[in-house]
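S.K.: sequence plus predicted model, see below.
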Amino acid sequence: MDKVTAYRDLKAEIEAVVAGETSTTARYATAACLLAQAFQPRYFWTGFYLVDPLKPRELVIGPYQGTLGCLRIPFGRGVCGHVAETEMPIIVPDVHAFPGHIACDAASNSEIVVPVFDPAGKLAAVLDVDSTDYDAFDEIDEAGLVAICQVILTA
C-alpha cells in the first residue's frame, strides 16, 4: 500500500473510531496509537502537545506513543514551539540543524509537526512525529497528517 492510500485509510479509521467521542484525551490517544502502529518503525515517537489552558503560551505533553517526551515546551521554542507560534506545519529533515531544537530524545533525527485546531479554529495542540532516520518525512506525510489533524477534534 502506498503512503497516500495509507493516510487516506487511516484518516477514515480515526474518524470512525472517534466519531461522537466527547473526551479530547481519548481522541488524541486513539490518533497517536493508530498513527504509531500504522507507520512503525519509521515513526519513532508519535504524540500530541496540548496548549495548556492555564499557561496558554506553553504546550504540555499529551497522549503519545514512544519514549519519554518533554513535559512542557514554550511557544516559539524548538520545532513544536515553532509550529505553535506559526500555526503552520513543518518538516525538519535534520533536527540537529534546527535552531533551538529541543532534544527530548537524542535518537530523533527528523521530525514533522502539524497544528491541531479546535472546531472554532483555535490552536488546541500540535501533533509531533519523530523518526530515527534523517529526512524521513515528505509532502505526502504532511498532507496526510494535516488531513488527520483536521478531523481529530471535529469527527
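M.R.: Now that the structure is in, tell me what you want to look at.
S.K.: can we go C-alpha only for contacts and neighbour counts from here?
M.R.: Will do.
S.K.: what about Phe98, neighbour count?
M.R.: For Phe98, the tally of surrounding residues (other C-alpha atoms under 10 Å) stands at 13.
S.K.: was I right to think it contacts Val92?
M.R.: Yes - contact criterion C-alpha atoms under 8 Å: Phe98 and Val92 qualify, at 7.3 Å.
S.K.: how about the helices in this structure?
M.R.: Under the criterion DSSP state H, the chain carries helices at the ranges 3-18, 24-39, 78-86, 139-151.
S.K.: just checking, what packs against the shortest one?
M.R.: Same thing as helix 78-86. Packed against helix 78-86 by the contact rule (3 or more C-alpha pairs under 8 Å, 6 or more residues apart in numbering; DSSP states H and E) you find strand 72-74, strand 110-117, strand 123-131.
S.K.: can you redo the ones you listed as CSV with mean neighbour count?
M.R.: As requested, the helices and strands packed on helix 78-86 are exported to CSV (neighbours: other C-alpha atoms under 10 Å):
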stretch, mean neighbour count
strand 72-74, 19
strand 110-117, 26
strand 123-131, 24
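S.K.: tell me which of these lies nearest to Asp138.
M.R.: Closest to Asp138 of the helices and strands packed on helix 78-86 is strand 110-117 (C-alpha to C-alpha; 8.7 Å).
S.K.: alongside the first one, take a look at this:
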Amino acid sequence: MPFQKLKPEIKSIIENENLSIDHRLSQVCEILKENIPYYDWVGFYFKNGDKNELKLRSFAGEPTDHIIIPFGKGICGQVAVSNKNFVVPDVKTQNNYIACSINVKAEIVVPLFLNDENIGQIDIDSHTADPFSKEDEEFLEWVNARVAEVLKV
C-alpha cells in the first residue's frame, strides 16, 4: 500500500495556503485516484448549507450526475445520517445504492468531522470487487482529519 508514501504529499498539498481550498481538495482527489490503483473515482461531498443534503465539491474521475445527494439516499446519504464509515464490498448487494457508473463494484465512504460535527465525507468508488481494507479506512480518516484542519480557519 502506498498510503505511508502518500501522506507527506497530501499534507503538503493541504497545507499549501497559496491554493484555494477547492484546488487543494481537487489535488488530493487526483493524487489518490492516480496512486491507488483501485480508487477509480474520488470525491468530497459536504453538507449543502442548512439543507439535509450533500453537495459535491471536488472530485477526480468520470463526471457524475450526482452533484446533490439527499441525506439517507445512497451510501453517501446514509453516512451523512449515521456518522460512521461505510464500506461496501459489492454495491449490487445494497438496496439503497445510487449507481454512478455501471463499472462501480465497491464503494467506501468516510465522514469528515469538524468540531465533532459531520460536515462532509470522502467517497471512493472502485471498479474492483471488495478492494477496501481497514488500512483504507484508517488512511481516509487521516486524510479527512488533515482536511478538517484547514477548514477550521
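M.R.: Perfect, thanks for sending it. This one's a predicted model, so the numbers in the text were calculated from it and none came from an experiment.
S.K.: rewinding a little: columns distance to Val129 of structure 1 on top of the helices of structure 1, output as JSON lines?
M.R.: What follows is the helices of structure 1, written out as JSON lines (distance: least, C-alpha to C-alpha, whole Å):
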{"stretch": "helix 3-18", "distance to Val129 of structure 1": "14"}
{"stretch": "helix 24-39", "distance to Val129 of structure 1": "9"}
{"stretch": "helix 78-86", "distance to Val129 of structure 1": "10"}
{"stretch": "helix 139-151", "distance to Val129 of structure 1": "10"}
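S.K.: let me know which of these is tucked in deepest.
M.R.: When the helices of structure 1 are scored by mean count of other C-alpha atoms under 10 Å, the highest mean neighbour count falls to helix 78-86 (a mean of 22).
S.K.: how big's the offset between it and structure 2?
M.R.: Taken over the aligned residues, the distance from helix 78-86 of structure 1 to structure 2 averages 0.8 Å (mean C-alpha distance after the TM-score superposition for structure 1).
S.K.: show me the contacts for the residue most central in space within structure 1.
M.R.: Relative to the mean C-alpha position of structure 1, the nearest C-alpha, by C-alpha atoms, centre = their mean, is the one of Leu127, at 1.5 Å. Residues counted as contacts of Leu127 of structure 1 (C-alpha atoms under 8 Å, 6 or more residues apart in numbering) are Thr46, Gly47, Phe48, Tyr49, Val113, Val114, Pro115, Val116, Cys149.
S.K.: again, only using 10 Å
M.R.: 28, 31-32, 46-50, 62-64, 80, 83, 89, 112-116, 145-146, 148-149 (C-alpha atoms under 10 Å, 6 or more residues apart in numbering).
S.K.: equivalent analysis for Ile140 of structure 1, please.
M.R.: Residues in contact with Ile140 of structure 1, defined by C-alpha under 10 Å, 6+ apart, are Lys3, Val4, Tyr7, Val146.
S.K.: quick one: what's aligned to the third one in structure 2?
M.R.: What that stands for is Tyr7 of structure 1. When structure 2 is aligned by TM-score structural alignment, Tyr7 of structure 1 is paired with Phe3.
S.K.: would you mind measuring from its match to Trp142 of structure 2?
M.R.: In this structure, Phe3 of structure 2 and Trp142 of structure 2 are 10 Å apart, going by C-alpha to C-alpha, to the nearest Å.
S.K.: also Lys33 of structure 2?
M.R.: Between Lys33 of structure 2 and Trp142 of structure 2 the distance, using C-alpha to C-alpha, works out to 16 Å.
S.K.: can you check Phe86 of structure 2 too?
M.R.: Going from Phe86 of structure 2 to Trp142 of structure 2 by C-alpha to C-alpha gives 16 Å.
S.K.: Val95 of structure 1 pairs with which position in structure 2?
M.R.: With TM-score structural alignment as the criterion, Val95 of structure 1 lines up with Val91 in structure 2.
S.K.: does its match touch Ser101 like I think?
M.R.: No - taking C-alpha atoms under 10 Å as the definition, Val91 of structure 2 is not a contact partner of Ser101, at 11.1 Å.
S.K.: those two: which is more packed in?
M.R.: Each of Val91 of structure 2 and Ser101 had its neighbours counted (other C-alpha under 10 Å), and the higher figure belongs to Val91 (21 against 14).
S.K.: related to what we said a few turns ago, what touches both of Phe98 and Val92 of structure 1?
M.R.: Common contacts of Phe98 of structure 1 and Val92 (C-alpha under 10 Å, 6+ apart): Val79, Ser110.
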